[in-house]
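[1] the amino acid sequence is not available; the structure is as follows:
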């Protein structure tokens, strides 16, 4: 009852803030829920162990994540009823892929409820059915978006957001494999294969953009934060294969090796981009700026860590790499989370101040988007 009361308080406060300030959040803001979910159930649980984590600390983090999910969902509904949904979330084909965070965020919430509050297993099952329907709608929209991108010659603007098709699909596998114990293996293989197909198509379009478009090679401005999903999508594919037992141990190891290679490649590019941005824009404008897409980095790091932790390689060399990632990765991820919370809090405070100034100048001005 205490945890339920805390959930209500957190949810009401967050919803009230969004409603009173008429804040329509960015399409991909549910990535915050994804990131906190994998940190809670994947990183912290595995590192500190179930005896430590399934107590008050784990449940409060779960409640906070569920409250965020509820408040973000409210903002999407508010945009719909105020006739802003199409403008904010649907109009641009590439941005439409951001709805995949809604599916993946809902999946992690269903898993959190099942793992942390087993007495509410029925709610977790209802969320699973709802999320499967949401995924079907999302995939239909993405198929149309792929066509719109091709027809509108928008391939020069594509980036890692396309890979949310893979992330959302594999999140469904993780959800149903957790909540429903007896899922036909053919169903898991079908979903995983579909996710891999989306990965191949999306990766092809992303690589093609950077190889054929000279302007895209300006790494400090044209490299998108979401490109880290290149390795995050592989990690969640491997994790889905592991949890559902849809792939052999050797098959999972092959996916892990691919994810590790892509992780190393992408993050080296990210470091190079960091250096370039520091030289071009300085510390404040080059790094210390908030964008919702930055949460995708937290999610992908957390997903790679979780996949690495749960994989158990037979080869001694890989076992040593795994141990090194587990022992050092936890602090890297926690540092990333703290940085994002700092940047996000500063951003929210700035929005609130801007809203207050607008009301003073024009009391009827109430629209904003995060």
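    Alright, I've got the coordinates. Keep in mind that this is a model prediction, so the values were computed, not measured. Numbers count the residues shown, from 1 in each chain.

[2] only C-alpha atoms for contact and neighbour calcs from this point on.
    Will do.

[3] and the lengthiest helix in the chain, how far out from the chain middle?
    With secondary structure taken from DSSP state H, the chain has its longest helix at helix 316-361. The chain centroid and the centroid of helix 316-361 are separated by 13 Å, computed with CA atoms, centre = their mean, to the nearest Å.

[4] all strands of this structure, in order?
    For the chain, applying DSSP state E gives strands covering 23-24, 368-369.

[5] would you reformat these as TSV and include distance to residue 139 and mean neighbour count?
    Putting the strands of the chain into TSV (distance: least, CA to CA, whole Å; neighbours: other CA atoms under 10 Å) gives the following:
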stretch	distance to residue 139	mean neighbour count
strand 23-24	23	24
strand 368-369	25	12
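
[6] returning to what we had before: helices or strands next to the longest helix of the chain in the packing?
    The contact analysis (3 or more CA pairs under 8 Å, 6 or more residues apart in numbering; DSSP states H and E) places helix 316-361 against helix 295-310.

[7] could you redo the last one with a cut-off of 10 Å?
    strand 23-24, helix 31-38, helix 45-48, helix 295-310, strand 368-369 (3 or more CA pairs under 10 Å, 6 or more residues apart in numbering; DSSP states H and E).

[8] what's the closest of these to residue 3?
    Residue 3 lies closest to helix 31-38 among these, at 17.2 Å (CA to CA).

[9] please compute how far the closest one lies from its chain's middle.
    Put simply, helix 31-38 sits 6 Å off its chain's centre (CA atoms, centre = their mean).

[10] thinking again about what came up before, which among the strands of the chain is found nearest to residue 128?
    When the strands of the chain are compared by CA to CA, strand 23-24 sits nearest residue 128, at 25.7 Å.

[11] so what touches the closest one?
    Taking contacts as CA atoms under 10 Å, 6 or more residues apart in numbering, the residues outside strand 23-24 that touch it are 15, 17-18, 72, 74-80, 84-85, 88-89, 351-352, 355, 366-370.

[12] just the buried ones from those residues?
    Buried subset of the contacts of strand 23-24 (neighbour count, 16 or more other CA atoms under 10 Å): 15, 18, 72, 74-76, 78-80, 85, 88-89, 351, 355.

[13] alongside the first one, take a look at this:
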């Protein structure tokens, strides 16, 4: 996927997804940040504008787009662009509602981008099922679900007259993509020729993240009964525990083999996917807990999770920003200094 002309990683939309979901939901759990929320929002908007400007410029490099589309797995990173724009739109609507018309136009453009991505997903799922052994799949293909459900979350605030049947169809398309993706991931990891250290990827956290955003879309659309929503939440919770337990074991192995810095504190853009999925799990749980229609025996469990999960989301976000900062402003300067000696 790399290109000699590359100026930005095509997965950089994940940065917008991670920062955006924090500003959209999680930050409200920290009263001490209330007076500086807009400061963070404007930084976020600057980062978003910069990333999408660079991605747009990159699209004019022929080999960049070809390198994405030629590999059926890598092509799914386009989903980060769509989900990022959806989250960006919701953040602007929350903090700067006077720009409603402008953001509505952005959502329309993003819808066109999603329709194109929809065709790419259908085509590349077909390719992957024909040649699954040629292309080792991982959680990135579930960005098909994330991007699709993010459209529902961006349509609801801007197009309130949208037919509920259309919302149902879009959510079902997202679930279809999830089913297709999970089967491919199961096929890949059911084989014996892979190792947890080398072949399990950061993006596999999207296994639960894609269902969290699906659940949030369903709750926001009021499509399922309380009992079914709570069963769905339990499924997400179980998958979260399973996937993140694997991640803990993987992290221990990486530290043991590579040391702390190379093992878990070396920057990779895919790490932002974890920030997004953790934030989305918080958003899904908070949405259920704050709605009186979903009160149940799980209410106590939700309270326990929400009481510390906001801090978890904040902590890993601060850590990720720190890793990024060191990678781009400290380690890179050291390399430059050595090269100049």
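    Yep, it's here. Being a predicted model, the structure only gives us computed values, none of them experimental.

[14] between the buried ones among the contacts of strand 23-24 of the first structure, which is closest to residue 224 of the first structure?
    Taking these together and measuring to residue 224 of the first structure by CA to CA, the closest member is residue 89, at 19.0 Å.

[15] corresponding residue for the closest one in the second structure?
    Aligned by TM-score structural alignment, residue 89 of the first structure pairs with residue 68 of the second structure.

[16] how much space separates the closest residue to that match other than its chain neighbours from residue 104 of the second structure?
    Take residue 68 of the second structure and drop its neighbours on the chain: the residue closest to it by CA to CA, 6 or more residues apart in numbering is residue 75, 4.8 Å away. Distance of residue 75 of the second structure to residue 104 of the second structure, computed by CA to CA, to the nearest Å: 26 Å.

[17] which of those two has more neighbours?
    When neighbours are counted by other CA atoms under 10 Å, residue 75 of the second structure and residue 104 differ, and residue 75 comes out ahead with 24 against 18.

[18] show me what contacts that one?
    The contact partners of residue 75 of the second structure, by CA under 10 Å, 6+ apart, come to 1, 10, 65-69, 117, 120-121, 124, 140-141, 143-144.

[19] please apply the same query to residue 159 of the first structure.
    Applying CA under 10 Å, 6+ apart, we find residue 159 of the first structure in contact with 94, 202-203, 205-207, 209-210, 222-230.

[20] if I look at the aligned partner of residue 315 of the second structure in the first structure, how far off is residue 346 of the first structure?
    The alignment partner of residue 315 of the second structure in the first structure, by TM-score structural alignment, is residue 335. For residue 335 of the first structure, the distance to residue 346 of the first structure (CA to CA) stands at 17 Å.

[21] now do residue 46 of the first structure
    Computed as CA to CA, the residue 46 of the first structure to residue 346 of the first structure distance reads 31 Å.

[22] looking at these two, which is more packed in?
    residue 46 (17 against 14).

[23] my read: the more buried one touches residue 58, true?
    No - in this structure residue 46 of the first structure lies outside contact range of residue 58 using CA atoms under 10 Å: 11.8 Å.

[24] can you count the residues close to the closest residue in space to residue 10 of the first structure that isn't next to it in sequence?
    Leaving aside its sequence neighbours, residue 10 of the first structure sits nearest to residue 67 (CA to CA, 6+ apart; 5.9 Å). Other residues lying near residue 67 of the first structure total 24 when counted by other CA under 10 Å.

[25] identify the residue of the second structure aligned to residue 67 of the first structure.
    With TM-score structural alignment as the criterion, residue 67 of the first structure pairs with residue 46.

[26] same deal with residue 220 of the first structure?
    For residue 220 of the first structure, the aligned position in the second structure is residue 197, judged by TM-score structural alignment.

[27] show me the contacts for that match.
    Here residue 197 of the second structure is in contact with 247, 249-254, 257, 263 (criterion: CA under 10 Å, 6+ apart).

[28] what of residue 137 of the first structure?
    By CA under 10 Å, 6+ apart, the residues touching residue 137 of the first structure are residue 131.

[29] now do 8 Å
    With contact set as CA atoms under 8 Å, 6 or more residues apart in numbering, residue 137 of the first structure has no partners.

[30] from residue 110 of the first structure, how far out is it?
    Separation of residue 137 of the first structure from residue 110 of the first structure (CA to CA): 19 Å.

[31] now swap in residue 158 of the first structure and tell me
    With CA to CA as the criterion, residue 158 of the first structure and residue 110 of the first structure are 30 Å apart.

[32] where do the helices of the second structure begin and end?
    Applying DSSP H to the second structure gives helices spanning 13-24, 37-59, 62-70, 78-95, 100-130, 143-158, 164-189, 196-199, 206-221, 226-264, 272-289, 299-325, 332-340.

[33] can you list the ones you listed in TSV and add distance to residue 6 of the second structure?
    TSV is the format used below for the helices of the second structure (distance: least, CA to CA, whole Å):
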stretch	distance to residue 6 of the second structure
helix 13-24	15
helix 37-59	7
helix 62-70	7
helix 78-95	16
helix 100-130	21
helix 143-158	22
helix 164-189	28
helix 196-199	25
helix 206-221	25
helix 226-264	24
helix 272-289	20
helix 299-325	18
helix 332-340	17
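
[34] and residue 79 of the first structure? What does it align with in the second structure?
    Under the alignment (TM-score structural alignment), residue 79 of the first structure maps onto residue 58 of the second structure.

[35] so who does the residue nearest the centre of the first structure touch?
    Residue closest to the mean C-alpha point of the first structure, counted by CA atoms, centre = their mean, is residue 31 at 3.7 Å. Residue 31 of the first structure makes contacts with 101-102, 105, 292-293, 295-296, 299, as judged by CA under 8 Å, 6+ apart.

[36] for the equivalent of it over in the second structure, which non-adjacent residue is closest in space?
    Alignment note: residue 31 of the first structure maps to residue 14 in the second structure; criterion TM-score structural alignment. Counting by CA to CA, 6+ apart, residue 80 is the residue found nearest to residue 14 of the second structure once chain neighbours are left out, at 5.3 Å.

[37] just residue 34 of the first structure next, same as before
    With sequence-adjacent residues excluded and distances taken as CA to CA, 6+ apart, residue 34 of the first structure is closest to residue 105, at 4.8 Å.

[38] distance check, residue 68 of the second structure against residue 325 of the second structure.
    Distance from residue 68 of the second structure to residue 325 of the second structure, by CA to CA: 27 Å.
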